[in-house]
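Asker: Just to be clear, the model below is a prediction. Sequence and coordinates:
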Amino acid sequence: MELTKKRWIILIASCFINLCIGSIYAWSVFSAPMAEYLSSVTGLSLTPGNLAIAFTITNSVGPITMISGGWINDRFGPKKVIFVGGLLFGGGMILSGFATSVGYLVLAYGIVLGLGTGMVYGCTISNSIKFFPDKRGLVGGITTAAYGISSVIIPPIANSLISRSGVTSAFIIIGIAFLIIVCAASFFIEKCPSDFVPAGWTPKTVNVGRSIQNDKDWKGMLSSPLFYIMILLLMCGAFAGLMCTSQASPIAQKMIGMSAAAATTVVSVLALFNTGGRIVAGYISDKIGRINTLAFSSVFSVIGLTLLYFSGEGSVLTFYIGISVIGLCFGALMGVFPGFTADQFGVRNNSVNYGIMFIGFATAGYFGPSIMSHVYSTDSSYQRAFVIAAVLGITGLVLTFVYKLAARKNQKMAVDKN
């Protein structure tokens, strides 16, 4: 009974930690002033698009420490992993404040901070899900929502610091604060016992097919055809969200003609819907199923991208609706997938398994912003990037049906085998 109550403290601490590391989604607020600063230092004419590689690498290297940190987490507990990850994350942010070139920024923000993010993110989510087998979808949504809400809170704080002290000082101040918060909160995190069952909750009886699928290690997961469908679905679904999140502020300014201040509001609105989508979709997925929730998310993502495609100079309302829908769908995907992975392959090795699954997210994190930047530099327009993302959104919808067929076949084979 004591651990059943204590799990809520662990969840709250995990949310505070994710609130800090989720500040990477506020990158578009830092990108323009940092490009201006580095241009003055290097003598080059740099744009936010030139710095997008730092954000791209941040997302790309995350799975490295999600997998390695997840292996340590599953065996020794998350406390030490999160503490070290906090040092890397805060240290990377602080070092970014001393950047004098794009290469230095890529090393500090892209690699050091990115490795710290993956280390922390994988542990907080997987450990929280283990403590809440009775609310797996909801808790997955809450912990990832804390990660997403950071980009609602951080942009105005960062803007204030940038306007008062400059972008480099903003990096250093925020980095120090987050390093302290993450490392301090790590002491409230405990490892979930393998036999933990919340007081007053009785696990549902599972069918033969499901019981065989559960508690696979990474080798067992990779041997399942369902894994490859799921990772492709994650990649297709995350593409639009990461593409728009990485350059939300520049898109608003260049495509719609908004001021820098108004574009900052766009970043916060996108983050707000991103956050709400994680909690709402996590809760709904507990009711109607993860794959059905992801199917709806794919449909609405295409609708949002269509609205962005038809947005232009002065189309503020259409743009806001489109970007809000993208944020909602991106949040839904990120809120559902931790529980989706645990449902399919079990919670025992979920830290490592979800780290491997997260490679789909990292792939989208690399190609989404890169394609967006390339399309704009080639076309002087973002429209073709929205078309590419919409095609992937439709592909994601198709994959939800492929998953259902494969899951039924897999279950039938398991039943026949027994």
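Answerer: Structure received.

Asker: Please count neighbours and contacts with C-alpha atoms only from this point.
Answerer: Will do.

Asker: how many neighbours does residue 260 have?
Answerer: When neighbours are defined as other C-alpha atoms under 10 Å, residue 260 has 15 of them.

Asker: who's in contact with it?
Answerer: Residue 260 makes contacts with 249, 253, as judged by C-alpha atoms under 8 Å, 6 or more residues apart in numbering.

Asker: then this one, side by side with the first:
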Amino acid sequence: STALRQVSVDFPDAGLYAVSWWALGFEVIPNIRKSTICLHADEMETSVSLVAQLLRRDPARMGQVPYGESKGEEQGLNAGTEGFSLKEAVYTRQFWVVFAMFLCFGFFMFAIVVHIVPHATDLGISAASAANILATIGGLAIVGRVVLGSAADRIGNKRVFIIGFSLMSAALFWLVPSGEVWMLYLFAAVFGLAHGGVGASESPLVAGLFGLSSHGLILGVTSLGFTTGAAVGPFLTGYIFDVTGSYRVAFLVCAAIGIVGLVLTTLLTP
């Protein structure tokens, strides 16, 4: 998003601050009318649009030094604003590797978000507990964005992706035979923590590979991979369920997609 890009540019320790509000959308709030939610959404959109007018270009482009850096590093910071154009980026192998990584991430992430509640209720778990399992994914995603986002500043965004894909794939394999409510809560905790960390590292990963001169545009195009996966994942998962009568095969497919994402990440080079 634009806000996430602005944070990653203005603050050198961007991972620590990459905690977005969208994860809160997974929280299930009962007895709230849709009209009330729409009203608050309109208010939020208006407020964010107004506040966004106060944003300025990143400090390096304004002849200033970003918060947390010394003046002696100013030359390096100015160099950091350079990078690939979109036209140049699309001709690199890294661009399409990142695109495919984001597609894999969007595929199984939204497949789980859409289908975990029906899966839980099919197992005989109450609707309230099923909703809380989904809320656990959202809540732990916030923690993951802070913890793994902070870790990315020390170990690098590629390693966070490797950790995230590994944990999410393992969690999906754990989900397949899980039949008890505590097992689904454990899945939700691990999956949420991992996908929050990966989500926080998307923008810094792209910035590190392609620079900042066209960062917003390049991030937007690579994120089309994420949205494509997010559209296909839930649909294909539902189709497999309709054909087989079970989520077992569908979740195994999601786990396999996670492994593909992991392999792609290991192939990513500067």
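Answerer: Looks like it arrived, so ask away. A quick note: this is a predicted structure, and the numbers were derived from the prediction, not measured.

Asker: which residues sit in contact with the alignment partner in structure 1 of residue 136 of structure 2?
Answerer: Here residue 136 of structure 2 is matched to residue 269 in structure 1, going by TM-score structural alignment. Residues counted as contacts of residue 269 of structure 1 (C-alpha under 8 Å, 6+ apart) are 152, 324.

Asker: secondary structure element for residue 269 of structure 1?
Answerer: Taking DSSP states H and E as the criterion, residue 269 of structure 1 maps to helix 260-288.

Asker: Kindly report the same for residue 16 of structure 1.
Answerer: helix 2-21.

Asker: sorry, back to before: C-terminal to the helix holding residue 269 of structure 1, what's the next element?
Answerer: Next along the chain after helix 260-288 of structure 1, taking DSSP H and E as the criterion, comes helix 290-309.

Asker: Can you spell out which helices and strands pack onto the helix holding residue 16 of structure 1?
Answerer: Here helix 2-21 of structure 1 touches helix 113-131, helix 136-165, helix 167-185, going by 3 or more C-alpha pairs under 8 Å, 6 or more residues apart in numbering; DSSP states H and E.

Asker: okay if I get those as JSON lines plus distance to residue 278 of structure 1?
Answerer: Output for the helices and strands packed on helix 2-21 of structure 1, formatted as JSON lines (distance: least, C-alpha to C-alpha, whole Å):
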{"stretch": "helix 113-131", "distance to residue 278 of structure 1": "13"}
{"stretch": "helix 136-165", "distance to residue 278 of structure 1": "4"}
{"stretch": "helix 167-185", "distance to residue 278 of structure 1": "22"}
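
Asker: Could you check these and tell me which one is nearest residue 302 of structure 1?
Answerer: Closest of the helices and strands packed on helix 2-21 of structure 1 to residue 302 of structure 1 is helix 136-165, at 21.0 Å (criterion: C-alpha to C-alpha).

Asker: List the buried residues of that closest one.
Answerer: Residues 136-156, 158-159, 161-162 are the ones in helix 136-165 of structure 1 that count as buried (16 or more other C-alpha atoms under 10 Å).

Asker: next one: stretch 66-80 of structure 1
Answerer: Going by neighbour count (16+ other C-alpha under 10 Å), the buried part of stretch 66-80 of structure 1 is 66-74, 77-80.

Asker: Report the aligned residue range of structure 2 for it.
Answerer: By TM-score structural alignment, stretch 66-80 of structure 1 lines up with nothing in structure 2.

Asker: Check the secondary structure at residue 269 of structure 2 for me.
Answerer: Under DSSP: H, G, I helix; E, B strand; the rest coil, the three-state class of residue 269 of structure 2 is coil.

Asker: wait, it sits on residue 95?
Answerer: No. Look at residue 269 of structure 2 against residue 95 with C-alpha atoms under 8 Å: they stay out of range, at 10.6 Å.

Asker: between these two, who's got more neighbours?
Answerer: Set side by side, residue 269 of structure 2 and residue 95 show more neighbours around residue 95, with 22 against 10, by other C-alpha under 10 Å.

Asker: Now that one: which helix or strand?
Answerer: Applying DSSP H and E, one finds residue 95 of structure 2 within helix 93-122.

Asker: got a list of what residue 229 of structure 1 touches?
Answerer: Neighbouring residues of residue 229 of structure 1 by C-alpha under 8 Å, 6+ apart: 399, 402-403.

Asker: Give the equivalent position in structure 2 for it.
Answerer: Under the alignment (TM-score structural alignment), residue 229 of structure 1 pairs with residue 97 of structure 2.

Asker: Next: residue 131 of structure 1.
Answerer: So, by TM-score structural alignment, residue 131 of structure 1 is matched to residue 10.

Asker: same thing with residue 291 of structure 1?
Answerer: Residue pairing (TM-score structural alignment): residue 291 of structure 1 is matched to residue 158 of structure 2.

Asker: How about residue 412 of structure 1?
Answerer: Aligned partner of residue 412 of structure 1 by TM-score structural alignment: none.

Asker: Serialize the buried residues of stretch 66-80 of structure 1 to a markdown table and add fields for distance to residue 282 of structure 1 and secondary structure.
Answerer: Converted to a markdown table, the buried residues of stretch 66-80 of structure 1 look like this (distance: C-alpha to C-alpha, whole Å; DSSP: H, G, I helix; E, B strand; the rest coil):
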| residue | distance to residue 282 of structure 1 | secondary structure |
| --- | --- | --- |
| 66 | 21 | helix |
| 67 | 23 | helix |
| 68 | 26 | helix |
| 69 | 24 | helix |
| 70 | 22 | helix |
| 71 | 25 | helix |
| 72 | 27 | helix |
| 73 | 24 | helix |
| 74 | 23 | helix |
| 77 | 25 | coil |
| 78 | 23 | helix |
| 79 | 25 | helix |
| 80 | 28 | helix |
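
Asker: biggest separation within those, which pair?
Answerer: Once C-alpha to C-alpha is applied, these give 67 and 79 as the farthest pair, at 15.8 Å.

Asker: Now the residue nearest the centre of structure 1: which helix or strand?
Answerer: What sits nearest the mean C-alpha location of structure 1, by C-alpha atoms, centre = their mean, is residue 334, with 5.8 Å. Following DSSP H and E, one finds residue 334 of structure 1 within helix 316-345.

Asker: once aligned to structure 2, how far is whichever helix or strand comes after that helix on average?
Answerer: Downstream of helix 316-345 of structure 1, the next assigned helix or strand under DSSP H and E is helix 350-357. Mean deviation of helix 350-357 of structure 1 relative to structure 2 after superposition (mean C-alpha distance after the TM-score superposition for structure 1): 1.1 Å.
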